[in-house]
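> just coords:
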């Protein structure tokens, strides 16, 4: 087991870890207060690209969590970092919400709106505004050889009623079936996120831990990056799923409430 006392910064998944839909998970507020009392830094690291940093800041404030905008790092932001490393002034055909469009506009990209204007990249986000026309245009660009990038691979997004809605991973499967092409995925489990976070926030990998509810994104990224991992069972993953998986976390806990108790004991 890795020592919790050496961790300076906790990377926190959001959906299924801190909240479900628009409701805080029991003990989440106490957990964050414990982090602050023990002088631990925390950054919300989410694969959900349907909202940007400011929108998440406002959403968390409505749930009673007051944070700085810079404490949120989304797969949308990670994707903009990735593309900027390739071409700073890129033209992008983006399937995403107005929040994600705002993120890309701020990054300095030109958003392509017509099939007659060939982009440098096609980016697929969690697009809750998806239309069939957008799908057709995107398939045309993929077949023409435009690099295909996806913000994250999550198949579903959990809801507070126990149900879930299709997420970007399901859309990836649709495009792959239609074109035979699979995208470069930027969000978790890609360790690119850890590389950017260590650079942006001035951290070392051995000072970071990942806390999340998904084995194939949150925990796999942590394992691949060599950082401490905490799996919580308040979202997608059940204990049976964990026991059947080859992806293993350093710690398995019922919720972040239990993690808060561990930190206090240290």
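Here it is on my side, so go on. This structure is a prediction, so every number in the text was calculated from the model and none was measured.
> C-alpha only now, for contacts and for neighbours.
Will do.
> starting at the chain centroid, how far to the one helix or strand residue 174 maps to?
Secondary structure from DSSP states H and E places residue 174 in helix 168-179. Taking CA atoms, centre = their mean, to the nearest Å, the mean C-alpha location of helix 168-179 is offset from the chain mean by 18 Å.
> and the comparison structure, right after this:
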């Protein structure tokens, strides 16, 4: 039996897989239509970007002409909240992150605090201050469990170029404290564990579809799910020749994947 026939949830990377900037990639609409026609299949978007919450992404997809529900988007921020809710519901959290990420944690029932936290959480934060970073280092040194939403060093911006991302802040804290966090986002399995819990599915019924070997495809190997590489974004066939990370399937784009379902 074709392994793809067993998949009940396709987790899609966004930029380079479903769209590029503000342009919907060829094959994305046929893929959505195909999934809609399969009664036992569903799709969700999975992103390491913790600066926005689910509603932000649903709004962007709506502007592109797609109608998705909030639950069909999973960010590393939501995955971190799911992970921590499993550890200690209603925990006190010292959080570095955007207002959207703060709202994600408040919606999950956590208490955000600057004093005596149960956990210290580092996410993407455009309003970071030295004082907040200093407090994070103090908490980490004192042994407060330390979580980061994702490991990306840089975040691409729409007009080209990059800005420092959460991974750069992880390096800052490590240089000061000698400690590294538990990282939730791709390529680590915790984000897939959170998705499996959210959709009530075993890992062998989930596939990750993306264009980056070191995040999208690596998370497949690290979590025991099917990995599907699309060549519509960052990775080319030549990149695969020298890579230790190999996908289970390769397609030109989501449209070609849809034809195989």
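Everything's here; your move. Model, not experiment: these values are computed from the prediction.
> any idea what the TM-score is?
Once superposed, chain against chain, the TM-score is 0.89 (TM-score structural alignment, normalised by the length of structure 2); 260 aligned residues with a CA RMSD of 2.2 Å.
> the helix holding residue 174 of structure 1: which residues count as buried?
168-173, 175 (16 or more other CA atoms under 10 Å).
> and the helices in the stretch 101-250 of structure 1?
132-143, 168-179, 192-201, 220-225, 239-243 (DSSP state H, counting those that start in this stretch).
> got JSON lines for those, with distance to residue 107 of structure 1 too?
Compiled in JSON lines, the helices of the stretch 101-250 of structure 1 are given as follows (distance: least, CA to CA, whole Å):
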{"stretch": "helix 132-143", "distance to residue 107 of structure 1": "21"}
{"stretch": "helix 168-179", "distance to residue 107 of structure 1": "21"}
{"stretch": "helix 192-201", "distance to residue 107 of structure 1": "15"}
{"stretch": "helix 220-225", "distance to residue 107 of structure 1": "25"}
{"stretch": "helix 239-243", "distance to residue 107 of structure 1": "38"}
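> can you tell me which of the ones you listed is packed in deepest?
helix 220-225 (a mean of 20; mean count of other CA atoms under 10 Å).
> onto which residues of structure 2 does it map?
Using TM-score structural alignment, helix 220-225 of structure 1 corresponds to residues 218-223 of structure 2.
> mean shift of the matching stretch relative to structure 1?
Compared with structure 1 after the fit, stretch 218-223 of structure 2 shows a mean deviation of 1.7 Å (mean CA distance after the TM-score superposition for structure 1).
> and the gap between residue 245 of structure 1 and residue 237 of structure 1?
Relative to residue 237 of structure 1, residue 245 of structure 1 is positioned 10 Å away (CA to CA, to the nearest Å).
> which of these two has more residues huddled nearby?
Ranked by neighbour count (other CA atoms under 10 Å), residue 245 of structure 1 and residue 237 place residue 237 first, with 17 against 11.
> what's the counterpart of the more buried one in structure 2?
Checking TM-score structural alignment: residue 237 of structure 1 goes with residue 235.
> pretty sure that match is touching residue 212, no?
Yes: using CA atoms under 8 Å, residue 235 of structure 2 is in contact with residue 212, at 5.9 Å.
> tell me the centre residue of structure 1?
In structure 1, the C-alpha closest to the average C-alpha coordinate belongs to residue 47, at a distance of 1.7 Å (CA atoms, centre = their mean).
> my read is that it contacts residue 154, right?
Yes: using CA under 8 Å, residue 47 of structure 1 is in contact with residue 154, at 7.4 Å.
> what's near enough to touch residue 83 of structure 2?
By CA atoms under 8 Å, 6 or more residues apart in numbering, the residues touching residue 83 of structure 2 are 190, 194.
> how close does it sit to residue 191 of structure 2?
8 Å.
> what's the closest of the helices of the stretch 101-250 of structure 1 to residue 65 of structure 1?
helix 192-201 (20.8 Å; CA to CA).
> that closest one aligns to what range in structure 2?
Mapping helix 192-201 of structure 1 onto structure 2 (TM-score structural alignment) gives residues 190-199.
> now for residue 29 of structure 1, how many residues are close by?
17.
> so which helix or strand takes in it?
According to DSSP H and E, residue 29 of structure 1 maps onto helix 28-37.
> could you find the closest non-adjacent residue to residue 197 of structure 1?
residue 203 (7.5 Å; CA to CA, 6 or more residues apart in numbering).
> just to check, the one you found is in contact with residue 194?
No: applying CA under 8 Å as the test, residue 203 of structure 1 and residue 194 come out as separate, 9.7 Å apart.
> any shared contact partners between the two?
Any residue near both residue 203 of structure 1 and residue 194 by CA under 8 Å, 6+ apart counts here, and not one turns up.
> the helix holding residue 174 of structure 1 corresponds to what range in structure 2?
Aligned by TM-score structural alignment, helix 168-179 of structure 1 falls on residues 166-177 of structure 2.
> that stretch vs structure 1, average distance?
Using mean CA distance after the TM-score superposition for structure 1, the mean distance for stretch 166-177 of structure 2 is 1.9 Å.
> now what about that stretch, what contacts it?
Identification of contacts with stretch 166-177 of structure 2 by CA under 8 Å, 6+ apart yields 122-125, 133, 136-137, 140-141, 148-154, 179-181.
> switch to 7 Å and redo it
123-124, 137, 141, 150-153, 180 (CA atoms under 7 Å, 6 or more residues apart in numbering).
> and those, which are buried?
Among those, those buried by neighbour count (16+ other CA under 10 Å) are 123-124, 137, 141, 150-152.
> now the residues you listed in a markdown table, with distance to residue 21 of structure 2?
A markdown table is the format used below for those (distance: CA to CA, whole Å):
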| residue | distance to residue 21 of structure 2 |
| --- | --- |
| 123 | 22 |
| 124 | 19 |
| 137 | 35 |
| 141 | 39 |
| 150 | 21 |
| 151 | 21 |
| 152 | 18 |
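> narrow these to those in strands?
Secondary structure defined by DSSP state E assigns none of these to strands.
> which of the residues you listed lies closest to residue 39 of structure 2?
Among these, and counting by CA to CA, the member closest to residue 39 of structure 2 is residue 150, at 32.8 Å.
> that closest one pairs with which position in structure 1?
By TM-score structural alignment, residue 150 of structure 2 lines up with residue 152.
> show the end-to-end separation of stretch 20-27 of structure 1, please.
End residues of stretch 20-27 of structure 1 are separated by 13 Å (CA to CA).
> alright, I will stop here.
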